[in-house]
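> sequence unavailable; structure follows:
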């Protein structure tokens, strides 16, 4: 009996090593998966088959080609033909430090500066969904929606019915949703939309693909584009809980942007690429002029921004690189809001360097979990960062889901990417990086208002936690690279 157990352990360990090392991955994730596969025999391999393997490159890059290049060329042409100074002139007006961030995204994400945008900040579900519904009802040509979560609850039905009405009126409607994030929402829910001429498909999901099913790589983006002229990006999904209707979370505190201007082109471009990677039998024409109408003669606004995406289709971790660069550029303040705080070593080092250089670094996280292991890991990293003088706040007025960063008086970021391994490496994400003093001050004012409804967590308060709680935090931290 002892010999049999020994053989099983040896074989399990051997197969674990072979399984993990046959695909290149960072060392932290490698050790985390070895830990899971060796400590949880058999079941660990089942978990790995769903959550550990990489997506086949042929699926990730299926949408890239000459049409995508031509689409981006067309966008650059439209932006340069638009009102006001050229893109190069707008870049030249920025401080040299901000210019370095623009250059970074141009190189690693092929994302030029989008100039002359009108940007509105929304921090409540009531505000966001009222503006969203108003924009959807006004659609005349096309509606493109991409959400991690599209629940079939009261709000989900309301949004779907608006889409049905517009599709019936002849508007082209396309909905892209994540099958795991929208758990419980079946194809039947979207059947009336399809009957009205609209389209809805799950992201990168194929029929009869249980063998290749990947649990780990999720479409966490939140993109809405109406008539190619109005765009939305941020942290809200579609569901009742985002209106504070779920007792478990109570008030839902999030941040979203409404954009008019050239930035909408890049939201549209990323939606089209994601759609064509998922709906292979019903691709959209990325060169169709209706998706990229000419800019109005009058400049919509004065905000310059870049729409940046990241995901497992690239090793560049573009949004994480942007976060790190923002932290490096901070001279006075770097204020972060995130529901999940599970940074890797590079972001931890950047935060510590900034704090120890005299920058006012603050991180705000929720006071409650929605994923227990993730929350315990968040608590662990919060306690460690507090030791370096970083101010940590627990938001007390419901659930904080905002993903924002404010640096000094001009730079900021709002989007879908959390401050964690999953958003950095595994999820498909989208953020707007903004170069605007007014937006930075507005987000800073929101942050200060949120502090009034938060409790500061000090080194002493973390040390007063029970040993059992600290053990759960440390144990969760070991799994951080794969949570």
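Right, received. Where do you want to start? Predicted, not measured: the structure shown is a model, and the values here were computed from it.

> please make it C-alpha for all contacts and neighbour counts, starting now.
Fine.

> helices of the stretch 251-400 of the chain, start to end?
Ranges of helices in the stretch 251-400 of the chain, per DSSP state H, counting those that start in this stretch, are 263-278, 318-329, 345-356, 372-386.

> which secondary structure elements does the longest one contact?
Read that as helix 263-278. Here helix 263-278 touches helix 66-81, strand 114-124, strand 142-147, strand 223-226, strand 230-234, strand 303-310, going by 3 or more C-alpha pairs under 8 Å, 6 or more residues apart in numbering; DSSP states H and E.

> let me have these in CSV, adding distance to residue 172 and mean neighbour count as columns.
Rendered in CSV, the data for the helices and strands packed on helix 263-278 read as follows (distance: least, C-alpha to C-alpha, whole Å; neighbours: other C-alpha atoms under 10 Å):
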stretch, distance to residue 172, mean neighbour count
helix 66-81, 19, 15
strand 114-124, 25, 20
strand 142-147, 5, 24
strand 223-226, 10, 26
strand 230-234, 15, 26
strand 303-310, 24, 24
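
> dump the ones you listed to a markdown table, plus distance to residue 411.
Supplementary listing: those in a markdown table, determined by distance: least, C-alpha to C-alpha, whole Å:
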| stretch | distance to residue 411 |
| --- | --- |
| helix 66-81 | 22 |
| strand 114-124 | 14 |
| strand 142-147 | 26 |
| strand 223-226 | 22 |
| strand 230-234 | 16 |
| strand 303-310 | 10 |
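
> here comes the other one, which I'd like you to weigh against the first:
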């Protein structure tokens, strides 16, 4: 025993070094072998090797996509049990009435990627910001007759959050089935969390990726960014809007932030309900089925006065990884006239950058609107550092002044649109659970175009010259932050 004690006393630094080196080497090899994106692989290997203890610990928490590799993946896939109703008689077989011929191949791509059929006989109405969205939510809840299902990334315990929570509690008191799912990180954006109020009011509430002892650290980097509200299985609201009063009440003497949401009726609602039911079962092990959630007879939307084809595209770090990424790549490949993009966070990877540059070089008008004043300063630094990669090819980038706009909008050739919860950044494209919709509807495309054109009139162009005019220290800062963009 004394010999062992003497040995450890003399050689413990060497043993600690070898142990640390061995653990770091294993973690670095795992990152190199499992990461599909070369930037992410290089970044994680560098973090692990240059900071062996912290880097390895951080990689174990945030770097391993366990959703795709272990029991959680199996549980999430097993949660897909709800039937996709009304797909057959409303499925689009001929895209001719809905879109020009050059976009027909985009439907084939969506057929392979989404898992949901493209549907007709559904309506979609754009809601511009909190002043239109929150009243629509409250009216929908108060007029509900059977059920309310709601999921959100952020559900703050502020004035608008409490008003919506009270409406949900009142719906439960009227005898309705009510389920609320909030991301475990997003639920902590305000204190006290809104979950306490909902649970006291009898509303069945759950946190996504959470345990009885708090947040699952192993999955802390994989969040549900979805925002869906479904009423009676027949009406849905989805889009970029979290539940936060900053989207309806001026903050610090300024003006409310802006976003976009969408109101849907018709068969498309079943697809959104399927996504919610899958996430709810994954989080609570309760299966939602039957008429309260999936009506047996879901008629077409009564106010659909023009041809609309629409489907839901779910994405996330599970079997749907890369869905939105591939849908956007396809749309950029078939575009013939214009690509209009509005996003608060613009950090595309190299394939998307190449697709945008190729579109611009083919003569396509590519306009990208991003905020002048971003709510995430570090993301803005990284965005700025990367803009030179698309400006040289003819893409136009606009910095919108005024209020911060959180909307995620994309439209191609005035006929095809992609809207929902996804940003064009690594987190949305690979780490978050997101829900978006591809829509063949000239009316929606025109609304998006008008909204983007309006933003451009209040914007300043970002050019290679404006990028070079920034002080060198700021350029260096931006590039250093950009190196961490896969983790922002």
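Received it, and whenever you're ready, just let me know what you need. Remember, it's a predicted structure, so these values are computed and weren't measured experimentally.

> and the helices of the stretch 251-400 of the first structure, which is most packed in?
Greatest average neighbour count among the helices of the stretch 251-400 of the first structure goes to helix 263-278 (a mean of 23), per mean count of other C-alpha atoms under 10 Å.

> what range does it cover in the second structure?
Residues 268-283 of the second structure are matched to helix 263-278 of the first structure when aligned by TM-score structural alignment.

> residue 406 of the first structure versus the aligned residue in the first structure for residue 41 of the second structure, what's the distance?
Correspondence of residue 41 of the second structure to the first structure, assessed by TM-score structural alignment: residue 30. As judged by C-alpha to C-alpha, to the nearest Å, residue 30 of the first structure and residue 406 of the first structure stand 33 Å apart.

> quick one, which of those two is more surrounded?
In this comparison of residue 30 of the first structure against residue 406, neighbours counted by other C-alpha atoms under 10 Å, the higher total goes to residue 406 at 27 against 18.

> check contacts around the residue mapped onto the more buried one from the second structure.
In the superposition onto the second structure, residue 406 of the first structure corresponds to residue 411 when matched by TM-score structural alignment. By C-alpha atoms under 8 Å, 6 or more residues apart in numbering, residue 411 of the second structure lies in contact with 339-341, 417-418, 445, 448-449.

> is residue 411 of the second structure in a helix, a strand, or coil?
Classification of residue 411 of the second structure into helix, strand or coil gives strand, according to DSSP: H, G, I helix; E, B strand; the rest coil.

> what sits closest to it if chain neighbours are left out?
The spatially closest residue to residue 411 of the second structure, leaving aside those adjacent along the chain, is residue 417, at 4.2 Å (C-alpha to C-alpha, 6 or more residues apart in numbering).

> and the helix or strand that neighbour falls within, how far out from the chain's middle?
If you go by DSSP states H and E, residue 417 of the second structure is part of strand 416-420. Centre-to-centre, strand 416-420 of the second structure and its host chain are 13 Å apart (C-alpha atoms, centre = their mean, to the nearest Å).

> the very next helix or strand once past that strand corresponds to what range in the first structure?
The C-terminal neighbour of strand 416-420 of the second structure among helices and strands, as given by DSSP H and E, is helix 426. Applying TM-score structural alignment, one finds that helix 426 of the second structure aligns to the residue range 421 of the first structure.
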